[in-house]
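[1] with the input below, show me the fold.
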Amino acid sequence: MLLPIEQIISREDALRLRDTIEQASWYDGRRTAGGLSADVKSNLQLDETSDFAKQLGQVVTQAVKQHPLFVSATLPHTVFPPRFNCYQDSGHYGLHIDGSVMTLPDGRLMRSDVSATLFLSDADEYEGGELSIETQFGAQEVKLNAGDIIVYPSSSLHEVKPVTQGKRIASFFWVQSMVAEPTQREQLFELDQSIQILTAKLGRDDSEVRRLSGLYHNLLRGWASL
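    The predicted structure is shown next:
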């Protein structure tokens, strides 16, 4: 499931983050690429071990964990500390699949179920730079505005097209979901969204709303791994 979420943080806050990040020191992004990915990666990244990057990452983490649609879609168990990258001067990231297991800063391991890119530059600030994600319906290209996020399965083959003009600055991270199986996770998302719509129309005390809510939680109870 590809899910764009508009304004997961406000555009103003996203652009302020972008302006702050632009003053920081960058390094060659190939340093964090594993395996064959290093051969197709050409971008810049903030030093994720710096206090500056950690503080900015906490801002992003707090925002996404508080957003109902993001939580409904990803059912987060663990969120990898967000990182930040910049594409410019034909920078790109060729076709690749994200690593299946990530090492957290404290040494614990997490499974990457969902990938996320939070755009910190507006779409009209740079040329190129589309995030192209392979799906069963073909490649889908995504280019959103500052404050918008796209979430998609970490198992997807994807790439960032070359940025031929301007700068594409973004935050990226991964989520280990409580529900590892993508189809189950998508079914729970669709059910939850229907429950939200019916609740707004009928109220929480409606018998059908209660019945569907019970079904949702029983399915989650059976499918979740904690």
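
[2] CA only for contacts and neighbour counts going forward, please
    Noted.

[3] what about Val40, how many residues nearby?
    15 (other C-alpha atoms under 10 Å).

[4] contact partners for it?
    Contacts of Val40 were listed using C-alpha atoms under 8 Å, 6 or more residues apart in numbering, and they are His92, Tyr93, Gly94, Leu95.

[5] 6 Å instead?
    By C-alpha atoms under 6 Å, 6 or more residues apart in numbering, the contact set of Val40 is Tyr93, Gly94.

[6] off-centre distance for the longest strand seen in the chain?
    Ranked by residue count and defined by DSSP state E, the top strand of the chain is strand 168-177. Relative to its chain's centre, strand 168-177 lies at 4 Å (C-alpha atoms, centre = their mean, to the nearest Å).

[7] one more, so I can put them side by side:
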Amino acid sequence: MNYVIIENALPADLLCAIAAAIQAGPFECGKNTAQGMARTAKSNLQLSSEVHGQLLDRIGMAIYSHPVVQAFAIPRHIGRPIINRYETGMEYGLHSDGAYIHDVRTDVAFTLFLDEPDSYQGGELVIATTAQTFTFKLPAGSMVLYSAGELHRVTPVTSGGRNAVVGWVQSRIRDAHQREIIAKLSLVPRVLSQDEKYTELATQSGQCIQDLIRMWGD
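    Sure, this is the predicted structure:
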């Protein structure tokens, strides 16, 4: 599975604003935004988007603008993210994300953990591919991005509370394998440009990356 982890994904002031919003509430039933069979699998809460819409938009813009997100997801649009909460006994069973959420095609999904792992038990993000299962429980402020087409779940929280920012990105490159190729190639000009004798190669490799984006983009 192609994924990337970003540590300290949001600035400190934005994390403080998120913490204050979580403290203030209100939270609503998470089933309100689930689609199809996911509604029966989903048991969590989510922060009111009507009350905290401006904050959610700030979060979305910060994630969209992050250089690693730009390289990995090659984003065209980002949907308004959700701040969700799992209290003791809550979980999200195995499900797949809807192909479109709020008119944004869900090519890349992200989960940004807001609590330290030892502050709650359970609540792991588990992504199941045909070949392997991946489990994530990251430090507060860390985010994982992965292909939204993968089956995934959040295991039951057995104590404490788990808060996270989740959302979806529509990429300029629809195909996940093509995005992976571009993301890997994007490291080449970045490294070459650190040495003046490779400036020409850095420029040419950057040109090739842009050509691939033109070729594969939609």
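
[8] picking up where we left off before, what residues does the helix or strand just after the longest strand of the first structure touch?
    Following strand 168-177 of the first structure in sequence order, the next helix or strand is helix 182-202 (DSSP states H and E). Helix 182-202 of the first structure is contacted by residues Ser72, Ala73, Val179 when judged by C-alpha under 6 Å, 6+ apart.

[9] and with 7 Å instead?
    Met1, Ser72, Ala73, Val179, Val209, Leu212, Ser213, Tyr216 (C-alpha atoms under 7 Å, 6 or more residues apart in numbering).

[10] out of these, which end up buried?
    Neighbour counting by 16 or more other C-alpha atoms under 10 Å classes Ser72, Ala73, Val179, Val209, Leu212, Ser213, Tyr216 among the contacts of helix 182-202 of the first structure as buried.

[11] need those residues in a markdown table with distance to Ser37 of the first structure and secondary structure, can you?
    Shown next, in a markdown table, are those (distance: C-alpha to C-alpha, whole Å; DSSP: H, G, I helix; E, B strand; the rest coil):
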| residue | distance to Ser37 of the first structure | secondary structure |
| --- | --- | --- |
| Ser72 | 30 | helix |
| Ala73 | 27 | helix |
| Val179 | 27 | coil |
| Val209 | 47 | helix |
| Leu212 | 43 | helix |
| Ser213 | 42 | helix |
| Tyr216 | 38 | helix |
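
[12] could you single out the nearest of those residues to Arg168 of the first structure?
    Nearest to Arg168 of the first structure, judged by C-alpha to C-alpha, of these is Ala73 at 25.5 Å.

[13] map the closest one onto the second structure.
    In the second structure, the residue equivalent to Ala73 of the first structure is Phe72, according to TM-score structural alignment.

[14] could you check how far the residue lying closest to its match once chain neighbours are set aside is from Ser147 of the second structure?
    Once flanking residues are discounted, Phe72 of the second structure sits nearest to Ala183: 5.1 Å by C-alpha to C-alpha, 6 or more residues apart in numbering. Per C-alpha to C-alpha, to the nearest Å, Ala183 of the second structure is found 13 Å from Ser147 of the second structure.

[15] of those two, who's got more company?
    Ser147 (22 against 19).

[16] show me what that one lines up with in the first structure.
    Under the alignment (TM-score structural alignment), Ser147 of the second structure maps onto Pro153 of the first structure.

[17] residue contacts, that match?
    Met1, Asp113, Val114, Ser115.

[18] mind checking which of these are buried?
    Buried among those by 16+ other C-alpha under 10 Å: Asp113, Val114, Ser115.

[19] from those, which land in strands?
    Using DSSP E, those in strands are Val114, Ser115.

[20] what count of nearby residues applies to Leu187 of the second structure?
    14.

[21] ok, now Gln66 of the first structure?
    11.

[22] how much space separates it from Gln55 of the first structure?
    Taking C-alpha to C-alpha, one finds Gln66 of the first structure at 17 Å from Gln55 of the first structure.

[23] also Ala63 of the first structure?
    13 Å.

[24] check Ser207 of the first structure too.
    According to C-alpha to C-alpha, Ser207 of the first structure stands 45 Å off from Gln55 of the first structure.

[25] same check on Ser154 of the first structure?
    On the measure of C-alpha to C-alpha, Ser154 of the first structure and Gln55 of the first structure end up 25 Å apart.

[26] who has more neighbours out of the two?
    Taking other C-alpha under 10 Å, Ser154 of the first structure and Gln55 do not tie; Ser154 has more neighbours (20 against 12).

[27] that one contacts Arg111, correct?
    No: between Ser154 of the first structure and Arg111 there is no contact, the gap being 9.6 Å when judged by C-alpha atoms under 7 Å.

[28] list the contacts for Asn205 of the second structure?
    Residue 205 of the second structure: Ser, not Asn. Here Ser205 of the second structure is in contact with Val188, Pro189 (criterion: C-alpha under 7 Å, 6+ apart).

[29] so stretch 209-218 of the first structure corresponds to what in the second structure?
    Using TM-score structural alignment, stretch 209-218 of the first structure pairs with 202-211 in the second structure.

[30] average offset between that stretch and the first structure?
    Following superposition, stretch 202-211 of the second structure is found to deviate from the first structure by 0.9 Å on average (mean C-alpha distance after the TM-score superposition for the first structure).

[31] contacting residues for the aligned residue in the second structure for Val142 of the first structure?
    In the second structure, the residue paired with Val142 of the first structure is Phe136, using TM-score structural alignment. Applying C-alpha under 7 Å, 6+ apart, we find Phe136 of the second structure in contact with Glu124, Leu125, Val126.
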